[in-house]
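sequence first, predicted model second:
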Amino acid sequence: MLLTITTTHYPATDLGYLLHKHPDRMQSVPLSCGKAHIFYPKASEQKCTVALLLELDTVEMVRNRKGPAGDRLQLTHYVNDRPYVASSFMGTALSKAFSSAMNGTCNAKPELTTTDIPLEVEIAVLKSTGGEQLIRDLFEPLQYEVELKEHMLDEQFPTWGKSPYYTVKLKKKEKLKRVLSHLYVLLPVLDNDKHYWIDQSEKEKLIQKGKGWLDTHPLKEMITKRYLKHLQKYTSDLLETDESFSQPVHEYRLEQIVNQLKTLGIQSVIDLGCGDGKLLELLIREKQFKRIAGMDISIRELEKAKRRLHYDQLPERVKDRLTLMAGALNYRDERTKGYEAAILSEVIEHINENRLPVLEENVFGFAQPQYVIVTTPNAEYNALFEESQGFRHQDHRFEWNRMQFKEWTKKVALQFGYMVEVFPLGPEENPTFGTISQMAVFTKK
């Protein structure tokens, strides 16, 4: 498979500086299943073209079980289009061959990294599972001029019909770093598959490569889901974002909780329903918090929290501040007593509404911390999500609008002798639908 990038920026040979690849030399970089070759078919001051050619080892692909669609069909490990079409293999090759350019590094001519230059990308064979329209819908909102040539399955047998393969030209005046980021993200999106295992690091790559353009793309939700192979455990946080894609809402939410605790002068805090320890990770960094506890019903989540916190490597003085415990909020637990503040962050919506009085009694009536901080989604904001259907998470039992949340907080405060303030929680506030989440701070009278 072949991809070329051409510029008429003067002098056009500056492309070599941007890519850290000399036009007079052919270079190769190893891939997991082959090699990527970089060379310049044309290099003059008027016009310069760099080519990235992938040479995949089909035997190695089979040996490492890199066939498409996992193990569902063993034949696909031997008969597939992977060596011939631009896909996630090409994205990996771009990141390895042009890593410095993708990071915006050019020591010889640093001003080039922030300069929009005329660029033309040609992809010899590109697979699109959504046809021509999807190619246009992905690249035209990014202001590319798109030229397409559709290929038949077989020119000798026209009755077989059209194929999902295209030769594509993309033209735009843009920073090279941005163009490479677009290609890195969108090529596997068009293919709707990846040749490697998806984990947490892949989500971080999407945040990094999508910064500055993905948040405003009209197909952001589809891009996110396809890039992360529709794995909800990685897509859910990213799709719960407002206009700042660079910071998922869960990160913003936890930062605001920590800020509230610091403002209140809290020294001891328990995170009820701590999950994998994201909030605990922030709390343990602050010396103000002398005593920290996390409780969750799931042993598996607590194990994740230990790994996140590198618990076994923590200094003893830090371990002494931290307690992790298994427990359920539908039972009274003496261990929840004695903390100045309790946190219920995105917890109540995971409990059936008719079971909420048990949680209320156990937290507000039995444990009775001086402060309780509760956050929960704002259901009204769901109208702003593309293709929004039902609740934000499959495990949510309900989602309240702003009025419903306020009514609940007033009822609980009156019943258990607390005062309460309710705050909008989100990077931006929509004039009609409010913020993406909402927070209540209860204070014992």
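Received, thanks.

only C-alpha atoms from now on, for both contacts and neighbour counts.
Noted.

nearest spatial neighbour of Glu147, skipping sequence neighbours?
Lys169 (5.0 Å; CA to CA, 6 or more residues apart in numbering).

and for the strand or helix carrying that neighbour, what's in contact with it?
Lys169 is part of strand 162-174 when elements are defined by DSSP states H and E. If you take CA atoms under 8 Å, 6 or more residues apart in numbering as the criterion, strand 162-174 is touched by 85, 115-131, 143-153.

from those, which land in helices?
Using DSSP state H, the members of the contacts of strand 162-174 that fall in helices are Gly131.

now the buried members of the contacts of strand 162-174.
When neighbours are counted using 16 or more other CA atoms under 10 Å, these contain these buried positions: 85, 117-129, 131, 144, 146, 148, 150, 152.

thinking again about what came up before, how near is the residue nearest to Glu147 to Leu3?
Counting by CA to CA, to the nearest Å, the gap from Lys169 to Leu3 is 10 Å.

go on, Ser44?
Ser44 sits at a distance of 19 Å from Leu3 (criterion: CA to CA).

more neighbours: which of the two?
Set side by side, Ser44 and Leu3 show unequal neighbour counts under other CA atoms under 10 Å, the larger going to Leu3 at 21 against 14.

comparison target below:
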Amino acid sequence: MLLTLSTTHQPATDLGYLLHKHPDKALRFDVATGAAHVVWPEATPERSTVALLLEIDPIALVRSQTPQALSQYVNDRPYVASSMLSVALGKVFRTALNGRCDARPDLAERPLPLEIRLPAVPSQGGPELLERLFAPLGWAVRAAPIPLDPQVPAWGNSRYVSLELTGEVRLADALNHLYVLLPVLDDAKHYWVSEDEVEKLLRAGERWLARHPERDLITRRYLRHRRSLVLSAVGRLAEVDDTEPEALDNAVAAEQRPLARRRIDAVVAALVEEGAASVADVGCGEGALLRALLNEPRFARVLGVDVSARALEAAARRLNFDRMSDHVRARIELIQSSLTYRDDRLQNYDAVVLMEVIEHVDPPRLPALGRTLFGTARPKTVLVTTPNAEYNVRYTGLAAGAVRHPDHRFEWTRAEFRAWAGHTAAEYGYTVRYQPIGDEDPELGPPTQLAIFRREEAR
């Protein structure tokens, strides 16, 4: 298992200072799965390359696990980059991962021209996944699929690729990218994932993970899909974004009332029209809609749901929980949860609201959202609001092609929204109708679009 890291920074031998490894010395480190070797194939003022070679003992590795099957003795672990290489990186280059360099502190904070090569990387998602994971971090990605047999093209490609990354990146960031993303690419870890893995992930991803477009995928895979750990990590990552909810709207100044206020009024009116007495606000944020729901006595039971514990704390403060009357306090509950995971606490509500939430979900997770909301929770009514991407050209402060908030995974046109809503309604036995929110442009439609789903047997 081999990794090489090169730089053409002048003088290139400064790489030794940053890594705390002398280019004239070959080093060996014992790790749980074998031995890690650090050597320098080249170390000149023009270009320096450090190589990390991890020797795996596959038999000892299998013997430490159960069950013991003969087929396990023949495996890819000694040859491909995986969580074992990630652990070796953490041990061999621990100080560099933390961004410390007492000899060259200014250099440790500076982006450097770097080149990383990994001859064999497992990619559960193909070369395209490598682009999605590394390109947003400033890397130019060159990923070549490795054929199953070069002599038999008809067999196609294996799940392995050779990977080359080039870019101007801070060295500590580069190492942390690899530390997190190598096990993500493999979608596996060779050790038990416990609660301290959340801290490792947040520490390694402190400077970049919260706003990565594949944040949720990275978190799920790194934590081995353990639901409780994923919820904890995603909630804490969401707290990094301190943008006020009202700032996410990018409302047109010419409107007489802010778009955020119009949206809340439209949602409340739709809930009244549908006859809902109990409402769950999923992705409630700091509680703007919750306040409006509590102001309507007809809503006897209100649930605020968010993945961020910080947002829920802010909602409690905004709603003055400590000064609420017992009667009002009995009507509301706040819980931490994620809509892409089943949560039976969302059942038995007349209506569920996703107000400006769905665009924050990674598109591959939308089917999971559909199953959780329409298949399991299955309320009588579902309200979904989302930006109308066509209207974005009316915002003078928004660059062409940009989305309204950096955490938006997508923004739908009216046709795209209706296609998703229509398909979802048909799949789960709902009807759906649409309503504009905000001043409609005769060509581009409204700034916000609302879909009102109604369960067919509930009509």
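Looks like it came in fine. The structure displayed is predicted, hence computed values, not measured ones.

circling back: any common contacting residues for Lys169 and Leu3 of structure 1?
Shared contacts of Lys169 of structure 1 and Leu3, defined by CA under 8 Å, 6+ apart, comprise 121-123.

tell me the one of these nearest Asp71 of structure 1?
Looking at the shared contacts of Lys169 and Leu3 of structure 1 and their distance to Asp71 of structure 1, the nearest is Ile123, at 28.7 Å (CA to CA).

residues contacting that closest one?
If you count contacts by CA under 8 Å, 6+ apart, Ile123 of structure 1 has them with 2-4, 86, 167-169.

how about these in JSON lines, adding distance to Leu254 of structure 1?
Supplementary listing: these in JSON lines, determined by distance: CA to CA, whole Å:
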{"residue": "Leu2", "distance to Leu254 of structure 1": "45"}
{"residue": "Leu3", "distance to Leu254 of structure 1": "42"}
{"residue": "Thr4", "distance to Leu254 of structure 1": "44"}
{"residue": "Ala86", "distance to Leu254 of structure 1": "39"}
{"residue": "Thr167", "distance to Leu254 of structure 1": "46"}
{"residue": "Val168", "distance to Leu254 of structure 1": "43"}
{"residue": "Lys169", "distance to Leu254 of structure 1": "44"}
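
can you pick the most crowded of the residues you listed?
The most neighbours of any of those, using other CA under 10 Å, belong to Ala86, which has 26 neighbours.

just give me the match in structure 2 for that residue.
In the superposition onto structure 2, Ala86 of structure 1 corresponds to Ala81 when matched by TM-score structural alignment.

that match and Asp30 of structure 2, how far apart?
18 Å.

can I assume Leu61 of structure 2 sits in a helix?
Yes: for Leu61 of structure 2, which was evaluated using DSSP: H, G, I helix; E, B strand; the rest coil, the result is membership in a helix.

for Gly205 of structure 2, which non-adjacent residue is spatially closest?
On the basis of CA to CA, 6+ apart, the spatially nearest residue to Gly205 of structure 2 that is not a chain neighbour turns out to be Asn176, at 7.0 Å.

that neighbour -> structure 1?
For Asn176 of structure 2, the aligned position in structure 1 is Ser181, judged by TM-score structural alignment.

that concludes my questions; thank you for your assistance.
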